[in-house]
Structure formats: structure tokens, C-alpha cells
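Engineer: Got a predicted model here, sequence first, then my questions.
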Amino acid sequence: MKLFLALAAFIVPLVRSQVPHWGPCPEPDVQPAFNLKQFMGRWFEIARLPTQFERGCCIQTNFTFKADKAIRVVSSEVLKGELRKIEGTGVIEDQKNPAKLGISYSYVLPFSPYWILSTDYVNTALVYSCTDVLRLFHLDFAWILSRTRTLPRSTIDSAKETFFNNNIDVTRMIDTKQKPCDKDAPWIDDQLL
């Protein structure tokens, strides 16, 4: 009984934002011939499945190489007028499949999947992550990223179709507010590089 209560205390906050799905995580196709070097740099979040850990606006992530060939991952958001940043580490978990990255924002937590389903490197990237919970159900995370703060609606709709074609339910996907990030808070970009 104590184990069940401990698991419930851990899982309930996650479930508040994510919608659990029965069964294990899907295995979507990822970007073929993925080029990590071209993927590096700044990506703005255009849309996402709701998450407990992203509640602000002006969300972006900057990827750079570290000296040890790992990836420095700096994610940020503006919440209640304050810039919040978190730094993590990314790795290619399988050299045969470099589009399947792992990212961790803590030394004590394992790497979470960060799979690049599709990218053209200069405009958009579709990213998926999934966590199995006791192999009974899974929690999805999905993001549409862009090199700019906006994308045409047709591009967003096409991105959602790619998720659907990979058995990933993005009907609850929400747009990320990326305005007035530049105009009212130009300091954001200066502090992220």
C-alpha cells in the first residue's frame, strides 16, 4: 500500500498536464540521416502538448556542443515577467540512430527520450518524447519547433499530421505564446546565448 501511495504521489503531478495513454510508448519513425551539427542552435517552441514543467511564454531552447562531445541544452521561458532558465545535457543514445537523443536536466535523473521525428534544420523540427509508467501506460510529450518565433498555420497543421501519422495524439496540442517576446523583453535573447 505504501508503494502505491508513493507512486501515486509521483505520478499525479505528471498526469495533471499530460493525458496518460494505455500501453507502452509508440515507436515513431525519426529523421533519417539526421545531422546533429545542422540541428544545433536556437529553436523557438511554436506548439506543444501541455506539460507540468512549461507554463510560461517565449519558450526557446539553445543547443550547443560541449568540449566532451555532449550537447549543452539551455531551455528558457518567461513566467510572470521573469526569465527562467534551466541547463541540461544531451547525448546521442544510439550512434546508429542519431535522431534519438537523450536529455537530462539533472545529474540524478536518467536521460529522457528526445526524438527528432522530422526537421529541415533551417525552419522546423518536430520532437517527441514518451515515458512509460510501469509498462501499463505512457505519457507523451511533443513539440513543434521553429528557427523563428512564428510559423504559418499550414506548416503547423502539416506538423500535426506527421504526429498523427506516427500514432501520436496531438489533439490537445496548444500554441506557445511567442509575442511580445522581442518587443517588450529584448533582454531575453541577450541572456540566453
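Structural biologist: The structure has been received and is ready for your questions.
Engineer: drop to CA atoms for contacts and neighbour counts, all remaining ones
Structural biologist: Will do.
Engineer: which residues make contact with the lengthiest helix in the chain from outside it?
Structural biologist: Scanning the chain for the longest helix, with DSSP state H as the assignment, gives helix 2-17. Defining contact as Cα atoms under 8 Å, 6 or more residues apart in numbering, one finds that helix 2-17 is touched by Pro50, Thr51, Gln52, Leu139.
Engineer: Check it against this one:
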Amino acid sequence: MKKKLITITRAMFALLSSILLAGCTGMPQSVEPVSPFSVDKYLGTWYEIARLDHSFERGLSHVSAVYTLNDDGSIKVINRGYDTEEQQWQQADGRAVFVDDTDKAHLKVSFFGPFYSSYVVFFLEPDYSIALVSGYNTDYLWLLAREPVMDEARIDRYVAIAEQAGFATDKLLYPDQLQKM
């Protein structure tokens, strides 16, 4: 009886883990990943122009992400930002892989071992200079650019796209990218 209970408990844990992990690699119904997508064009440095607040970037300014290709075809992710309270740089190293096809901008990224979360590029300028990125739901949104600053009219254009996709753009944060530290 005890052996059967352990087997059932393990099966339930595996099922629950699968459900939770699958939920984190989904995407909002209101967005579609960019396709066709070229990972080679997407690699390099991106600057965070705006984001919805979340705990793992709270209080950070001068936020950037650098994407490089690993030998195994996965993508190395280095997220960096300046913690204004601690007055020091913070860095998180991660790994991203495609959820489906490599020409579809739906990836999953991990900074914590086997736990992945969605990274969905749902808008991308043809020259790969601006990107709107979602997480697995509309609580996660980033406006990224190849340059650290963007004029207000251009920001407004991309914010309108995100708002139309169902994001709470009135809650966007605009991290400082210019002030010297």
C-alpha cells in the first residue's frame, strides 16, 4: 500500500509540475509570435525602453540584455541593470531555446535551472531595431531597442501597439538609460 501511495504521489507531482511548467511557456491569446524570425538578426544588445513592473527587475535602471548563440544552438542571455537602492550592478545569466520552430519568435528562457518562462516577440521592426516582448501572460511586457533612448513619439507608437494587444500600458515603467552613475 505504501509503495502504491508513493507511486501515485510521484505521478501527481510529475503531472502538476508539467502543468505548471507548460503554463509558463504559453503566451497571451492577444499576441502572435513574429514569423518569419531570424535569430541571427536578433542576437546582440537590446536596451529596455519600457517594462511592466515585476519583482526580478524592480528598482533597476540602465537595463540591457545581450543575446549570443551557444554551441548547442541555444541562446545565452545576459540581463544587466543598475540597482538604484543597492547602488551596484546586478546581472542574471540565462539560457533560451525555441518552443517550436526556429523561425517563430516564441522562446522559453531560464535563469533558474529547469524552470522556464515564455519570451514571445510579438512585434519586431523589419530592421530588428525595436521589439515588443511578452511573457506567458499580459503581466509581462518589454519594449526593447538597439539604442538606449528613443524619442517620445516613437515610444507612443509602440505603446499603442502593446495597448491594442491587451497590455496595461498605463502601468509601464521607463527605466533611466542616460544618467551617469
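Structural biologist: Structure's in. What do you need? Predicted model, so just to flag it, every value in this text is computed and none were measured.
Engineer: ok, back up a step: got CSV for the contacts of helix 2-17 of structure 1, with secondary structure, distance to Thr148 of structure 1 and neighbour count too?
Structural biologist: Shown next, in CSV, are these (DSSP: H, G, I helix; E, B strand; the rest coil; distance: Cα to Cα, whole Å; neighbours: other Cα atoms under 10 Å):
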residue, secondary structure, distance to Thr148 of structure 1, neighbour count
Pro50, coil, 21, 22
Thr51, coil, 22, 17
Gln52, coil, 24, 11
Leu139, strand, 28, 20
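Engineer: which two in these are spaced the farthest apart?
Structural biologist: Farthest pair in the contacts of helix 2-17 of structure 1 (Cα to Cα) is Gln52 and Leu139. Separation: 11.8 Å.
Engineer: so the residue sitting nearest the centre point of structure 2, which of the three states?
Structural biologist: With distances taken as Cα atoms, centre = their mean, Tyr119 lies nearest the centre of structure 2, 4.3 Å away. In three-state terms, and counting by DSSP: H, G, I helix; E, B strand; the rest coil, Tyr119 of structure 2 is strand.
Engineer: which ones are touching it?
Structural biologist: Applying Cα under 8 Å, 6+ apart to Tyr119 of structure 2 gives the contacts Thr25, His106, Leu107, Lys108, Val109, Val133, Ser134, Gly135, Tyr136.
Engineer: what about 10 Å?
Structural biologist: By Cα atoms under 10 Å, 6 or more residues apart in numbering, the contact list for Tyr119 of structure 2 reads 24-27, 33, 96-99, 105-110, 133-136, 140-142.
Engineer: Can you list which of the residues you listed are found in helices?
Structural biologist: Using DSSP H, no member of the contacts of Tyr119 of structure 2 sits in helices.
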